[in-house]
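[1] predicted model and sequence below, questions to follow.
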Amino acid sequence: MAELDNEQGLKRVMKSRHLFMIALGGVIGAGFFNASGFTISQAGPIGAVLAYMMGGLIMYLVMLCLGELTVEMPVSGSFQAYATKYIHPSTGFTVGWIYWIGWSSTVAYEIIIIGSLMQRWFPDISPWIWSLIAGIVLFSVNALSARSFAETEFWFASIKVIAIISFIFIGLAVIFGIVPIEGEPAAPYFTHLTEFGFFPNGMFAVVIAMMAVNYSLGGTELIGIASGESENPEKTIPKAINQTAYRIILFFVLSIIIVVSIVPWQQIQPAASPFVTALDNIGIPYAADIMNFVIITSLLSVANSGLYTTTRMLYSLSSSKMAPRSFQKLTKQGVPLLALTASMGISCVSILVSKVAAETIYTWILSVAGMASMLAWMSIAASQYFFRRRYVAEGGKVSDLKFRTPLFPLVPILAFVFNLVVLISLVFDEGTKLTIYIGVPVAIAFHLIYILFLQKRVKKDVGSSVQEEYEKVRLINKS
């Protein structure tokens, strides 16, 4: 399929630095800068740190599974194609379409928030103007070429990384008394971490908080989506996966430790950014404006990555005969423009629905979106498990794999079970139980749609050619 992609025009133009920043761009967004306030208020200081550490561990296990699959089969559909091949075509169909819906609505959500945040500086200009400008810019960037998207995402994500690193250094200086906090006579060190006990709301609150953490970490799987357009995937993908996993865990965990060390836990509000609160406590001038700029950049970055992801996912579904064939058409630059237009169109529809039916249809869409990353992660773990078993059964040597998931089968089993536990725990929170009540029936409906209406046609059209395409990739990678 890697060869097939190249024959059809997808360009392998992304370097390791692009893949790394694409993954960061999909992860570090408003969900981290703002939703971390919910995590801290829910689980307490130590509980929040533990939730991010556990979330980081789950992410790393999934990334190890993804690494083996993408290096062996660097195709544009990534986990949707793997689920189709190694679990069941109905699973690939379901995961692909739910992921497409989820990210399309996420792009809409990010664009809406960009407009509202710009009102801080331009209160007389309608937020819809800024949302429109953001949408046009992102569409144009993605329409030019994969390289255009990758370079734009690299610089968007770089701003976020610089902001986080700067926050970490300033925060450490405050914690150890190098920079004093206004109104506090002594350095706080780490006294705020345990002054209310280790788990003030109980251990189960940590599990509930992990829902927000997993949502914040969703997006690392974008490396797999981009693998179909990466240079030398067997070299760039392992490097990008390791760099992404280590640095995301480091950035997230360190940032949360610093926030809860500077700001007493009970002062953190669920709906407010704890980073703004921390910067205000330090006395950084224009703290809210600085964070507003960083969050807007983060939103642009996430929306940019999301638009790229939805486009390639729709292209992959079309290649698998699970979406109209017209979405496979590419421009001379290798961009599936019709798939991009359709993805942007659904984002625009989501924006309109958010204004017309915010309490009904839009809530349902967001509920489905809430499942997208977790379903993707579970499918990655399951696909790697079945891939390895089939690979060995067909006479393949594990030592020949250029990226091997360690401790097989423990890693994929743990990755799947951990994600399943977090998914089930959504039922126990009033704010997230709709994700299960709406998302699960939608997932079942997609499976039934495939089995009742598409299964015979897809098998007839694709059939044995799927195996041949994967064998081509395997031969290419071994040569």
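    Structure received.
[2] only C-alpha atoms for contact and neighbour calcs from this point on.
    Fine.
[3] near Lys321, how many other residues are there?
    The burial metric for Lys321, expressed as a neighbour count using other C-alpha atoms under 10 Å, is 18.
[4] confirm that it sits in a helix.
    No. Secondary structure of Lys321, determined by DSSP: H, G, I helix; E, B strand; the rest coil: coil, with no helix assignment.
[5] ok, and the closest non-adjacent residue to it?
    Val458 (5.9 Å; C-alpha to C-alpha, 6 or more residues apart in numbering).
[6] in addition, the following structure is provided for comparison:
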Amino acid sequence: MVIFDRINEKEDVSLRPDSTNEKTATLSQSHSHLYGNSTDSTESALPRVSLNSYSTSTASVETSANRRRSFYQRWIDSFKPINLEDDGVDTSRLTPLEKSILASAKHPLARKLKTRHLNMIAIGGSIGTGLFVSSGYALARGGPAAVLIGYIIVGYAVLTMVYSLGELSVQFPVSGSFNAFFTRFIDPSWGFTLAIMYYLSWAISYPSELIACAMTIQFWTTSINPAVYVAIVWVVILVVNFFGVRGYGEVEFVLSIIKVLAVVGFIILGICITCGVGDQGYIGGKYWHDPGAFNHGFKGVCSVFISSAFSFGGVELVALTAAETLQPKISLRRATKQVFWRVTIFYLLTSIVIGCLVPYTNNDLLNGEGIAASPFVIAVNQGGIKVIPHIMNAVIVAAVISVGNSSVYGSSRTLASLAAQGLLPGIFGYIDKEGRPLVAILLSSLLGLLGFLVVNKNEDAVFTWFFSVCSLASFFIWLMVNVTHLRFRYALRRQSRSTNEIIFKSPLGTWGSWTGLFLLLFIICVLIWVSAYPIDVHGSDVVSFWQSCLSLPLLILIWVLHKTYYKTWNQLWIKLEDIDLDTGRREADLDRLKQEIAEEKEKFRAKPFYYKVYHFFC
């Protein structure tokens, strides 16, 4: 199935690989003007300047005033809807699925993210409370060996997902990325269901990050109501997102550098403390023997999975930027490969260092409040280093702001993509002249006002139930990304297409997608088991189960309702031969693309061995 085969027979437009019609390139590029910067063509004319000094002075004042008015006018005009030129495409004969694919391909988001932005988003974009604080909870529940094993297992599953997603996003840099891919390669009902779950994950995470930021700042002073900090951070994040994707990219670039330097510095400091620097003397692997490497056995290892998922959450965000990336062919594949180093350095090495520095019996890991529960702070406090906790606290504040910023970005782009695909009312897909999904940003920001629950004594219980809505969502989304990648590859084969047209191939190929899929299925099953029969509880616990697994029946319910509403029970998934493999490419000339890929492969073969190894990981 190719959308443009059915658009207008008079124009004879086709995106088939064997088509030589020049209108193919014209049509696929007809929306390229949508992604540039929007400028106001109604600039006010400069006033005439008289030769006498008075007139010159007056003219200068008038010019300054006109420039100010022009700036304000441009600023006001930037919030108006983007002007979409009619490309002459008749969509009356398209199916809802075809309209959805076409809409996500030409959604007019601004392409302003550069390679450096994506690299830092990939490396440190979602490092936050999951690594800095929640890793302590995982350590207390499972022990140091369980944390390491959990991060390795979940890390590998995440790596297979990111590689699969990178291949698809470079090939089809469309609005919504994997949310649109679910609709396109599996089924619209799955696309809607998983996108809603993904949106809820970010939307609920945002107010909780605001609360975490307020509680972290209280490490220095408790004389100010934490609601004040929530309000300040909320305004800052809203302003950043009003600067558009470029503002988001620049802020994430700076904050990610801070987080990366902090984690690397902690690893170096942790190694030094383990080797004898500090008040404790030489530690080595002491805590791996006493109190031990494992706590609660196999169930302790399984309990680490949910904390690991929270730590890795947002790693897929780099693919969501595909439609707003200037050069996805270069930037996205580089950023995708950076995830390997993020998994290895920031999670595996950190888990080893933390396991050596903090025993899982430490009381603050489970009972400490805010920053006091962070194994990073506990480790340096035990080492007798006084100033480092303040530095780590500042880093955690920066990390929480970064994740809050990503929450607004991720939820707003998901909402806008759903609207563009026709799965939500069109108002949510409102795009202004600067390429910002304005309504989606405002709605996502308004949900952040739930952060004022920080003044409520029961806010922990409230957010526990909020998070139960999307507790297993990340695992399901990651699993379905691997399914999507497999269906893309098999659709190529079914339609007699070659993998030679794939711009960036997953280093792990379909084998990686299959192993990642089964591994994620295993993780979901054991998490359901641990939720039903939690640690330290004799028998089953209904409350614990629903707090951890409420997302499972909710996911099924949304899918069933969507199927029923649109009456699509006759088709549970799209047939491989009907999958659209062309709409959304930025390279319209398929033959030229194949030639470029072949030339790149030929140059790569001539490179030395060490370069090939470097290229595989970087």
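    Sure thing, it's come through. Bear in mind the structure is a predicted one, so any value in this text is a computation, not a measurement.
[7] TM between them?
    The pair, once superposed, lands on a TM-score of 0.90 when counted by TM-score structural alignment, normalised by the length of structure 1; 467 aligned residues with a C-alpha RMSD of 2.7 Å.
[8] where's the residue nearest to Lys321 of structure 1 relative to Val335 of structure 1, distance?
    Val458 of structure 1 is 24 Å from Val335 of structure 1, where distance means C-alpha to C-alpha, to the nearest Å.
[9] more neighbours, these two?
    Set side by side, Val458 of structure 1 and Val335 give different neighbour counts by other C-alpha under 10 Å, the larger being at Val335 (24 against 15).
[10] next one: the more buried one from Arg474 of structure 1, what distance?
    For Val335 of structure 1, the distance to Arg474 of structure 1 (C-alpha to C-alpha) stands at 25 Å.
[11] what of Ser399 of structure 1?
    14 Å.
[12] which of the two has more neighbours?
    Neighbours of Ser399 of structure 1 and Arg474, each counted by other C-alpha under 10 Å, are more numerous for Arg474; the result is 18 against 8.
[13] are we agreed that the more buried one is in a helix?
    Yes. Arg474 of structure 1 forms part of a helix when assessed by three-state DSSP.
[14] my guess is it contacts Met73, does it?
    Yes. Under the criterion of C-alpha atoms under 8 Å, Arg474 of structure 1 makes contact with Met73 at 6.9 Å.
[15] neighbouring contacts of the host helix or strand of Ile449 of structure 1?
    Using DSSP states H and E, Ile449 of structure 1 sits within helix 433-449. Helix 433-449 of structure 1 is contacted from outside by 90-91, 93-94, 98, 364, 366-368, 370-371, 423-424, 426-427, using C-alpha atoms under 8 Å, 6 or more residues apart in numbering.
[16] what does Glu471 of structure 1 align to in structure 2?
    Under the alignment (TM-score structural alignment), Glu471 of structure 1 maps onto Thr583 of structure 2.
[17] and its match, how far is that from Tyr610 of structure 2?
    Per C-alpha to C-alpha, Thr583 of structure 2 is found 37 Å from Tyr610 of structure 2.
[18] and for Ser208 of structure 2?
    Counting by C-alpha to C-alpha, the gap between Ser208 of structure 2 and Tyr610 of structure 2 amounts to 45 Å.
[19] likewise Phe488 of structure 2?
    Using C-alpha to C-alpha, we find Phe488 of structure 2 at a distance of 31 Å from Tyr610 of structure 2.
[20] comparing those two, which residue is more hemmed in?
    Phe488 (23 against 9).
[21] please name the nearest non-neighbouring residue to that one.
    Across the structure, with C-alpha to C-alpha, 6+ apart as the measure, the residue nearest Phe488 of structure 2 apart from its sequence neighbours is Phe185 (6.7 Å).
[22] over to Ser158 of structure 1?
    Skipping the residues right next to it in sequence, Ser158 of structure 1 comes nearest to Met21 by C-alpha to C-alpha, 6+ apart, at 7.4 Å.
[23] how about that neighbour, what's its match in structure 2?
    Using TM-score structural alignment as the criterion, Met21 of structure 1 maps onto Met120 of structure 2.
[24] re earlier: out of the contacts of helix 433-449 of structure 1, which sit inside helices?
    The subset of the contacts of helix 433-449 of structure 1 located in helices under the criterion DSSP state H comprises 90-91, 93-94, 98, 364, 366-368, 370-371, 423-424.
[25] for the stretch 501-618 of structure 2, what spans make up the helices?
    509-532, 542-549, 551-566, 590-605, 609-617 (DSSP state H, counting those that start in this stretch).
[26] which one, of these, ends up nearest to Gln218 of structure 2?
    helix 542-549 (28.1 Å; C-alpha to C-alpha).
[27] and the angle from that closest one to helix 509-532?
    160 degrees (axes from the mean of the first three to the mean of the last three C-alpha atoms, to 10 degrees).
[28] helix 542-549 of structure 2 vs helix 551-566, what angle?
    Computed by the same axes, to 10 degrees, the angle between helix 542-549 of structure 2 and helix 551-566 is 60 degrees.
[29] what are the buried residues along helix 542-549 of structure 2?
    The neighbour-count criterion (16 or more other C-alpha atoms under 10 Å) identifies Ser544, Phe545, Trp546, Gln547, Ser548, Cys549 as the buried residues of helix 542-549 of structure 2.
[30] show the contacting residues for the most centrally placed residue in structure 2.
    A centroid search over structure 2 (C-alpha atoms, centre = their mean) returns Leu317, at 1.6 Å, as the residue closest to the centre. For Leu317 of structure 2, the contact set (C-alpha under 8 Å, 6+ apart) comprises Ile121, Ala122, Gly410.
[31] identify the residues contacting the second one.
    Listed by C-alpha under 8 Å, 6+ apart, the contact partners of Ala122 of structure 2 are Val315, Leu317, Val318, Ala335, Thr336, Gln338, Val339, Arg342.
[32] counting neighbours, which of these end up buried?
    Looking at the contacts of Ala122 of structure 2 with 16+ other C-alpha under 10 Å, the buried ones turn out to be Val315, Leu317, Val318, Ala335, Thr336, Gln338, Val339, Arg342.
[33] aligned partner of the last one in structure 1?
    Pointing back at Arg342 of structure 2 there. Per TM-score structural alignment, Arg342 of structure 2 is aligned with Arg247.
[34] can you verify that match is assigned to a strand?
    No. Residue state for Arg247 of structure 1 (three-state DSSP) corresponds to helix; a strand is not indicated.
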